[in-house]
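K.L.:
Need the 3D shape of this:
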Amino acid sequence: MYDSSLRDPDKLATGAMFAQARLSTVFSGRSSHADVLRSDGPLVLRKSNPKGAEPLTHRRTDIARVALAAGTAGPLGGDAYALDVRVGQGSTLLLQEVSAMLVLPGVGGEQSRMTITVNVEAGATFVWWAEPIIAAHRCHHLHDVRINLAADARLVLREEMLLGRHGEEPGDFSSRLRITRDNRALYDQRLSFGPATRGWDGAAVLSGNRAVGSVIVVNPDWSDTPPPAQPYDLSAVCAPLAGPGVAISAVAPDSLALRGLLHDGLNTLGAPWAI
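P.N.:
Below you'll find the predicted structure:
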């Protein structure tokens, strides 16, 4: 859960904004629906319709679809946002985003924060089809995502980061994605780039590319035979996790190329993951 003490004015920069949103789904026996949908300020949650091709849930009408939209620009330096998601037992949730998140600097250079916690319960499925996060010049941002899966839960998650807007250098951006399954670590990835991080744009890391991302797929049916490691492009790979899942990772010169590489990786898994 998000630390509610961040509402303390002493812990927020002058003029900074705190926003918290909560989303929960249940399975009624025939279909899934959102039973909790609460948001305030910059974080806006709304029931939605399909936005295009989806892995696993494409064309299904019995699932809960929710869109996350930005009510204001940002987050700006000093802002603290929190999103809490519960995918109830046996239910299926597709969380999509209306547009990319543009992370902007604050007046005094303070750090902005986005904290996301997700619990996917027994027999549930969570598809998070996120849009890119853009680290604008001079931003200072921490993006922290924690996902806990039940042993028989399924997950498909897309994450994409863009290093600045067109023609500008990025700000300082740090992210952590930690996924546990049955309370055991399955995936823990940390990424930092920007002026404060030495060597992030060198040949051993991004090699001048301005877009980086991944798709994580967790499928309990792969417990005995997970897909093998497969470098399907010079700058993309599909690699098994220490459990029933794979991580598809890629770097690219721009957002469009990155999206194509990630989707190519999904397509190597075949149905129902391909899009």
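
K.L.:
C-alpha from now on. contacts and neighbour counts both.
P.N.:
OK.

K.L.:
Now for residue 170: which residues touch it?
P.N.:
Counting by C-alpha atoms under 8 Å, 6 or more residues apart in numbering, residue 170 touches 135, 136, 137, 138, 139, 163, 164, 194, 195.

K.L.:
one more time with 7 Å, if that's ok
P.N.:
135, 136, 137, 138, 163, 164, 194 (C-alpha atoms under 7 Å, 6 or more residues apart in numbering).

K.L.:
Second chain to compare with the first, below:
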Amino acid sequence: MPTRIEVVADPVRDRCVLTTDHLSPRQLPGPPGVVRIALVAAGALLLAGDQVRIEVVVSGPVRVEIVETAGTVAYGMRGGSARWDVDIRLTDGASLRWYGEPFVVSADAAVMRSTVVRMENGCTAELRESLVLGRHGEVGGALQTMTRAWIGDELTLAEDLDLSPDARDGWAVMHTARCLDTVTSLGFRLPEEAQTMQLEGCGSIARRLVHEHHESDLQQVR
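P.N.:
I've put the predicted structure just below:
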């Protein structure tokens, strides 16, 4: 059973159905038209054999903001591996903002992480993903990421990254950086700047390569 956040806009009171698995979603107070959801770990994460799946389904003209209460650490897995999969579906003018806390891949961890977004025209999404390779003083483990995003029938974003130790050291990948911090917008564009890539479809990717997570300024992209 996945962790699931399902929100349907309603003129009287937005309807919200939350399902707990590895993570426990909990509704927070929010202003009218905004549903705020906190994600709280329901147990130790992330360990060998864990298969975390998070589903977010939003329908109607409502803004959903997901708040992570803490970062996630993928611990050493002694030859094992884990998955972290996110599936997002937005319809009928829905809006999502999810600024994730750091996702730390410790030494000897092996993680596959995927994000899939399907949204109708007129919807918007703003997602921050902060990947940190290793705890302080460590050489982080292996991380494979896959991102796909559709706006309507158009595949707007397709990206696969191999962030295993041998692959990421090249100057065109991570070089000496330890943290890859990314904000992706879909359904609207981020402001033009040197480190922001405008997608062919309606969206943008702003990215920072830094040694420490706090050195990134992506919380200020707009």
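
K.L.:
Any idea what the TM-score is?
P.N.:
Here the superposed chains carry a TM-score of 0.92, computed using TM-score structural alignment, normalised by the length of the second structure; 222 aligned residues with a C-alpha RMSD of 1.9 Å.

K.L.:
ok so, going back, neighbour count and distance to residue 176 of the first structure added to the contacts of residue 170 of the first structure, as CSV?
P.N.:
Converted to CSV, the contacts of residue 170 of the first structure look like this (neighbours: other C-alpha atoms under 10 Å; distance: C-alpha to C-alpha, whole Å):
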residue, neighbour count, distance to residue 176 of the first structure
135, 28, 15
136, 23, 19
137, 19, 20
138, 21, 20
163, 25, 16
164, 24, 19
194, 22, 15
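
K.L.:
Pull the most distant pair out of those residues.
P.N.:
Pairwise distances across the contacts of residue 170 of the first structure peak at 11.3 Å for 138 and 163 (criterion: C-alpha to C-alpha).

K.L.:
what's the helix or strand for the aligned residue in the first structure for residue 67 of the second structure?
P.N.:
In the first structure, residue 67 of the second structure lines up with residue 96, judged by TM-score structural alignment. Taking DSSP states H and E as the criterion, residue 96 of the first structure maps to strand 92-97.

K.L.:
what's that strand packed up against?
P.N.:
Strand 92-97 of the first structure sits against strand 64-70, strand 125-129, with contacts defined as 3 or more C-alpha pairs under 7 Å, 6 or more residues apart in numbering; DSSP states H and E.

K.L.:
nearest to residue 274 of the first structure, of the ones you listed?
P.N.:
Of all these, strand 125-129 comes closest under C-alpha to C-alpha, at 13.2 Å.

K.L.:
Quick check: next helix or strand after the closest one?
P.N.:
strand 133-135.

K.L.:
Check how far that next one sits from its aligned residues in the second structure, on average.
P.N.:
Compared with the second structure after fitting, strand 133-135 of the first structure has a mean deviation of 0.3 Å; criterion: mean C-alpha distance after the TM-score superposition for the first structure.

K.L.:
What span of the second structure is the very next helix or strand once past that strand aligned with?
P.N.:
Per DSSP H and E, strand 133-135 of the first structure leads on to strand 140-149 as the next helix or strand towards the C-terminus. Using TM-score structural alignment, strand 140-149 of the first structure lines up with residues 110-119 of the second structure.

K.L.:
I'd like the distance from that stretch to the chain centre, please.
P.N.:
Counting by C-alpha atoms, centre = their mean, to the nearest Å, stretch 110-119 of the second structure is centred 8 Å from the centre of its parent chain.

K.L.:
Next: stretch 146-160 of the first structure.
P.N.:
Here stretch 146-160 of the first structure is found 10 Å from its chain centre; the criterion is C-alpha atoms, centre = their mean.

K.L.:
mind checking how far stretch 197-206 of the first structure is from the chain centre?
P.N.:
22 Å.

K.L.:
so where does the corresponding residue of the first structure for residue 159 of the second structure fall, helix or strand?
P.N.:
Using TM-score structural alignment, the equivalent of residue 159 of the second structure in the first structure is residue 189. Residue 189 of the first structure belongs to strand 184-193 when assigned by DSSP H and E.

K.L.:
start and end residues in the second structure for the helix or strand that that strand is followed by, please.
P.N.:
Following strand 184-193 of the first structure in sequence order, the next helix or strand is strand 211-218 (DSSP H and E). Aligning strand 211-218 of the first structure against the second structure (TM-score structural alignment) gives residues 179-186.
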